[in-house]
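Student: Need the 3D shape of this:
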Amino acid sequence: MKNKHIQIAAILGALAVGIGAFGAHGLAELIARHGRTETFETAVKYHFYHTLAILAVGILQAIFPDKKHLDSAGFLFLVGILIFSGSLYVLSLTGITWLGAITPLGGVAFILGWIFLFLAGKPSKFENL
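Tutor: Below you'll find the model as predicted:
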């Protein structure tokens, strides 16, 4: 059985490790020059946290394939990584401060993802029939 969320989590996990390592070693001086070391670390942390959330969504989909809200949760976690972590990565590397204005949109996507995960955990009306 192909599970797109597990595959996406695997790719995002590999990227998080690579980006985190490259940032800590190859880009440390550039990030420090922009004064954004903590910002970069925050981006990597949230990237990892929500990669694990996407992995959990994939596992839950394998167990509960009828839970439709899981797809939305996984999609919103992915959008959150792209917007939240992505904008912080670019901000850290370029110093372009206006990107900070879109970062909260990624945070909203994360929150909505967690809400959809909650909704997926609610029992279905027809579950006990």
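Student: CA atoms for contacts and neighbours, from now on please.
Tutor: Will do.
Student: Helices along this protein, start to end?
Tutor: 4-25, 28-33, 37-63, 69-80, 86-94, 103-121 (DSSP state H).
Student: Buried deepest among the ones you listed, which one?
Tutor: Neighbour counts averaged per stretch over these are highest for helix 69-80, at a mean of 24; criterion: mean count of other Cα atoms under 10 Å.
Student: List the contacts of the residue lying closest to W114 once chain neighbours are set aside.
Tutor: Nearest residue to W114, sequence neighbours excluded (Cα to Cα, 6 or more residues apart in numbering): A73, at 6.6 Å. Each residue near A73 by Cα atoms under 8 Å, 6 or more residues apart in numbering is listed here: I54, V57, L112, G113, W114, I115, F116, L117.
Student: Look up how far F48 lies from the residue nearest to the first one when sequence neighbours are not counted.
Tutor: Going back to what we said before, that points to I54. Distances taken as Cα to Cα, 6+ apart place G74 nearest to I54, at 5.3 Å, with adjacent residues excluded. Distance, G74 to F48, using Cα to Cα, to the nearest Å: 14 Å.
Student: one more, for comparison:
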Amino acid sequence: MKTFIIIGAINAFLAVALGAFGAHGLEGKLPPKYLEIWKTGVTYQMFHAAGLLVIGLLLGKVPAGSLFSTAGWLMLAGIILFSGSLYTLSLTKISVLGAITPLGGVAFLAAWVLIIIGAAKYL
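Tutor: Next comes the predicted model:
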């Protein structure tokens, strides 16, 4: 429970910091296309940071080792793969990195499906 609340809060902090860096540190240094890609990474990181916080709270109400725990690890993997690849793509402009992004998206989708199933089963 506490683990996902901490991981969620860290990712929310990083999303705010990276969003500010993108808006103030990268503006004028990156073409608009890559700045938009950066913003997409920040947006998805923040949404899933909030998801991690919710998972942390849900884990306080259900048995340990539930589907929610797996969902939390998938969300973290999604943040690393999805947002991380977009940040790297924005800074390096190496387009092949875009091939990693969908893997993070699949991790996000799987996490949300597990939350749906877990809510139906435990709540």
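Student: picking that back up, the residue nearest to I54 of the first structure -> the second structure?
Tutor: Using TM-score structural alignment, the partner of G74 of the first structure in the second structure is G72.
Student: mind putting the helices of the first structure in a markdown table, distance to E127 of the first structure included?
Tutor: Output for those, formatted as a markdown table (distance: least, Cα to Cα, whole Å):
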| stretch | distance to E127 of the first structure |
| --- | --- |
| helix 4-25 | 24 |
| helix 28-33 | 52 |
| helix 37-63 | 15 |
| helix 69-80 | 15 |
| helix 86-94 | 39 |
| helix 103-121 | 12 |
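Student: which one in the second structure is aligned with K45 of the first structure?
Tutor: Using TM-score structural alignment, K45 of the first structure lines up with T43 in the second structure.
Student: what sits against the nearest residue to that match once chain neighbours are set aside?
Tutor: For T43 of the second structure, ignoring the flanking residues on the chain, the nearest one in space by Cα to Cα, 6+ apart is A15 at 7.6 Å. Contact analysis of A15 of the second structure by Cα under 8 Å, 6+ apart lists V42, T43, Q45, M46.
Student: Tell me who's in contact with the residue nearest to I54 of the first structure.
Tutor: Neighbouring residues of G74 of the first structure by Cα under 8 Å, 6+ apart: H5, A53, I54, V57, G58, G113.
Student: can you tell me how far the second one sits from G100 of the first structure?
Tutor: Okay, so that is A53 of the first structure. As for A53 of the first structure, its distance to G100 of the first structure is 24 Å (criterion: Cα to Cα).
Student: now the fifth one
Tutor: Distance check for G58 of the first structure against G100 of the first structure: by Cα to Cα, it reads 30 Å.
Student: Same question for the third one.
Tutor: When Cα to Cα is the yardstick, I54 of the first structure and G100 of the first structure sit 24 Å from each other.
Student: List the residues that contact the nearest residue to M75 of the second structure once chain neighbours are set aside.
Tutor: Distances taken as Cα to Cα, 6+ apart place F108 nearest to M75 of the second structure, at 5.4 Å, with adjacent residues excluded. Neighbour list for F108 of the second structure: H48, L74, M75, G78 [criterion: Cα under 8 Å, 6+ apart].
Student: Same question for T3 of the second structure.
Tutor: By Cα under 8 Å, 6+ apart, the contact list for T3 of the second structure reads G56.
Student: cool, and A17 of the second structure?
Tutor: Contacts of A17 of the second structure (Cα under 8 Å, 6+ apart): none.
Student: Can you tell me how far the alignment partner in the first structure of it is from A43 of the first structure?
Tutor: The equivalent of A17 of the second structure in the first structure is G18 (alignment by TM-score structural alignment). Using Cα to Cα, G18 of the first structure is found at 13 Å from A43 of the first structure.
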